[in-house]
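> predicted model and sequence below, questions to follow.
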Amino acid sequence: MRLLSRILTGLVLLLGTGWAALALALTGAGPEGAHLVRALPALVLVAVAVALWRRSSWRVAVAVVVAGCAAIYGWVRTVQPSDQRDWAPDLARAARAEVDGTRVTIHDVRDFRYRSTTDWDASWYTATYDTRELTGAWFIVEPFSGFYGAAHTMVSFGFADGRYVVFSVEVRREKGETFSALGGLFRQFELIYVVGDERDLIQLRSNHRKDDVYLYPVDASKERIATFFLDMVARMNALHERPEFYDTLTSNCTTNLVRHVEKVSAVKVPYDHRTLLPAYSDALAYELGLIEKDAPLEVVRARHRINVQAMAANGQPDFSRRIREAGATAASTP
C-alpha cells in the first residue's frame, strides 16, 4: 500500500506540474512561440511539493500541486480570444453572411490561385446562394502525409448553376505562426470558418501540398443538406461576432462538423478515435450511412480519391466538374 501511494503521488506531481508548465508556456503564445520563462513557476511548484512530500506527507504535496494547478487554470480562463490580430495573409479575412429567407449572401469567399504553397495571388469575392438550388453536399478528407491519423476535414456544397462552396474549420494563424496540436490544447489559436472556392481549398491540398484528398457525396435529403448549410452559416456568423479558441480535442475541424451533423439529423455520432484522429472520420461516416455503403470501405475510398482528376484539372475553370468525373478510380487507387 505504501508503495502504491508513492507511485500515485509521483504521478500526480509529474502530471500536474507538467500540465502547469505547458499551460504557463503555451497559453496565449503567438508567433514568438512558447514563453519558457513564464513556465518557471511550475519548477518552483514541483520543488515545493517534493520538499513537503519528504518532510510532511504525500497528501500535503498533492494538495499543493492541485491548488497550484487550479490557480493556473483560473489564470488560463482569463485569456480571451480576439479577432484583432496580425493574421496570416490567407486568413486575413473572416467570412460572414446575410441570410434572407432561402438566399444567403456570403462575403469574403476565398479564391486564391496558387503557384506553390507559399506563392499565390490573393482574392476574395461576395456571392449569393439559394438553398432551393442546392444539388448536394460532399464530405472531404485530407490525411496529412507522415502524421499517423492526422487529417483535415471539410464540407462542400453544390448548386444548380454549377458553383461549389467549401466550408473549412481551421486554426486562424497569425503572421509567422505555425500550427501545433499541443498549442491547440492551451488557447494558442483562434477558430475560423474559412469559406472558399474548390479551386482554392481543394486544389491547394491535392495539387500543391500533394496530400491525398477524398471527396465523398453525402447521402442525405436536399432538405437536410439545406439545413446543414444554414447551420454552418449561422455558426460562421456567430464566430464573426464572438471569437472562440480552437481546441485540438474538443473544437477542431471534425468535432465542429460532428456538432452540425447531430443538430440537423437524428444521428448520434460517437466520440472515439475516428473523431480524435480525423484520417479515420470517413470510416465513421461510412458506418453511420452518411456516405455510400454499396462496397467495402477501401473500395469506396479508392473510388473517391480525386488526386488524379485534380492534377488533370489544375487551374481549369471547370475544376469542380472535372474532379467529380468517374473513370479515374483504377488510376487513383494507391
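It's in. Numbering: from 1, shown residues only.
> going forward, measure contacts and count neighbours with C-alpha atoms only.
Noted.
> after the helix or strand Leu239 falls within comes which helix or strand?
Here Leu239 sits within helix 222-241, counting by DSSP states H and E. For helix 222-241, the succeeding helix or strand toward the C-terminus, using DSSP H and E, is helix 253-264.
> now do that following helix against helix 222-241, angle only.
Calculated by axes from the mean of the first three to the mean of the last three CA atoms, to 10 degrees, helix 253-264 forms an angle of 120 degrees with helix 222-241.
> take the one below as the second:
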Amino acid sequence: MLLSLALIIALLVNVWVLLALWFHRPHGAVLRYVPIGLWVLIWGTAVMYLFRAHYLPAALWLCSGLAPVLIWWFGVLPKGQGDWADDMAYTTTGVVDSDRLALQRVRSFNWSTNDIYQQNWVSREYDLSDLQTVDMITSFWGLRPIAHVLVSFGFGNDRYLTFSVEIRRLRNESFSILGGFFKHFELNIVASEERDIVLVRTNCRDEDAFLYRTRIGPDEGCELLLGFVAAANQLAAKPRFYHTLKANCTTIVFALARRIHPQLPLDYRLLLSGYLDEYIYGLGGLQPGYSLAELRERGRITDRAREAGDCAEFSRRIREGVPGCD
C-alpha cells in the first residue's frame, strides 16, 4: 500500500515537472533537452529506490531534483516583451475624462487571409453616454465545450467596440491548452473593431461564431466597459500569465461582471465556455421570449459574416435577424 501511494505521488510529480520543463525548453539546440534528461535521471533513480523499499533515499533523490525545479518555477515571471505575433503586438489602453473614453492601440486590421493582412493600430474616442448595448460573441474552433468569448459594446449607428482576452502569442506560435497551465503564454487584452476581430475568426480561421444581445443596460454596460479598460491598463503596466483555468477569456470577463453583480454564481460552464450561453440564459441575461435553441439558431453569424466580407456595414449585416438587434 505504501509503495503504491509513493509511486502515484512520484508519477504525478514526474508528469508535472516534465511538462513544466518541456514548455520552457532552452532555445539553444545543445542545451534544449539537458534539463529534461537530468530530471529523468534523478526521477528514475528515486523510483529504483522505491521498488527496493528504500523510501528515505528515494525521497531524498526526488526532493534533490524537485527543489531546484521549484526554485526555478517560482522565478519564471511574465516579461511583457517578446517577438509577438502582429495581432498581439500591443495591449489596448485607455483614459477616461468625464464621459469621454480615449483608447490607444485599438486593433483595426484588414484581413485577406489568416497570413495576409494590413496592420492598423488606431486611437479611438467614445462618448460613454452613447453606450446602448452589450453583446456576447462566442466563437468555436474545435471541441464543442470550448469557445472563445468576446464582448462587444454598441454606441449606436452601427459603431461597436469589441474586447477580447487573449493569449499573447509569440510569432509563429500556436495555442496549447496544456501550455496554458505552465506559464507558456502571457495574457493580453485587445480592443478591436468587429470587422477585424470577428471577421478574422469566421472568414479566415473557419471558426463558427454566435452573437447574443444581452440584457445588460447602458449603466451596467458602462461599468463593464470601464472594467475592461482598467484591467487592460493594469495588464499593460504589470504583465501576467494566461492560465487555461484561472485567467482566460471567460474567467476574466466573469470577474469583471461579478464586480457589478457580486451574487453571480460559480458554475462549471465558466470553464466549459462553449456552454456559457446556457449559463447566461439560465440567469435571464439573454433576450426573453425565445428558447436557447432559437437564440443559438438566429444568433449564428458565421454565414452572414462570410457573405458580408470586409465591408463597412459588417456589424449591421451580421446582426440581421439576431433577437434584440432589430
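Done, it's in. These numbers come from a predicted model, not from an experiment.
> and the TM-score between these chains?
Here the TM-score for the pair of chains, by TM-score structural alignment, normalised by the length of structure 2, is 0.91; 322 aligned residues with a CA RMSD of 2.4 Å.
> so where is the helix holding Leu239 of structure 1 in structure 2?
Alignment of helix 222-241 of structure 1 against structure 2: residues 218-237, by TM-score structural alignment.
> ranges for the strands of structure 2?
If DSSP state E is used as the criterion, the strands of structure 2 fall at 93-97, 100-107, 110-111, 117-118, 121-127, 133-140, 148-154, 160-168, 186-192, 208-213.
> okay, buried residues for stretch 164-179 of structure 1 please.
Neighbour counts using 16 or more other CA atoms under 10 Å place 164-175, 177 of stretch 164-179 of structure 1 among the buried residues.
> show me the contact partners of it.
Contact with stretch 164-179 of structure 1 is made by 30-33, 85-89, 91, 153-158, 189-198, 201, 232, 246, 252-253, 256, 320, as judged by CA atoms under 8 Å, 6 or more residues apart in numbering.
> only whichever of these are buried, select them in ChimeraX.
In ChimeraX syntax, the buried subset of the contacts of stretch 164-179 of structure 1 is picked out as below (16+ other CA under 10 Å):
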select :30,87,91,153,154,155,156,157,158,189,190,191,192,193,194,195,196,197,198,201,232,246,252,253,320
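> skip the chain neighbours and tell me the closest residue to the counterpart of Arg300 of structure 2 in structure 1.
Counting by TM-score structural alignment, Arg300 of structure 2 corresponds to Arg305 in structure 1. Of all residues not flanking Arg305 of structure 1 in the chain, Tyr214 sits nearest, at 4.4 Å (CA to CA, 6 or more residues apart in numbering).
> could you report the neighbour count for the aligned partner of Thr255 of structure 1 in structure 2?
Counting by TM-score structural alignment, Thr255 of structure 1 lines up with Thr251 in structure 2. Neighbours of Thr251 of structure 2 under the rule other CA atoms under 10 Å: 18.
> also Ser56 of structure 1?
12.
> show me what contacts it?
Counting by CA under 8 Å, 6+ apart, there are no residues that Ser56 of structure 1 touches.
> what about it, distance to Val48 of structure 1?
For Ser56 of structure 1, the distance to Val48 of structure 1 equals 11 Å [CA to CA, to the nearest Å].
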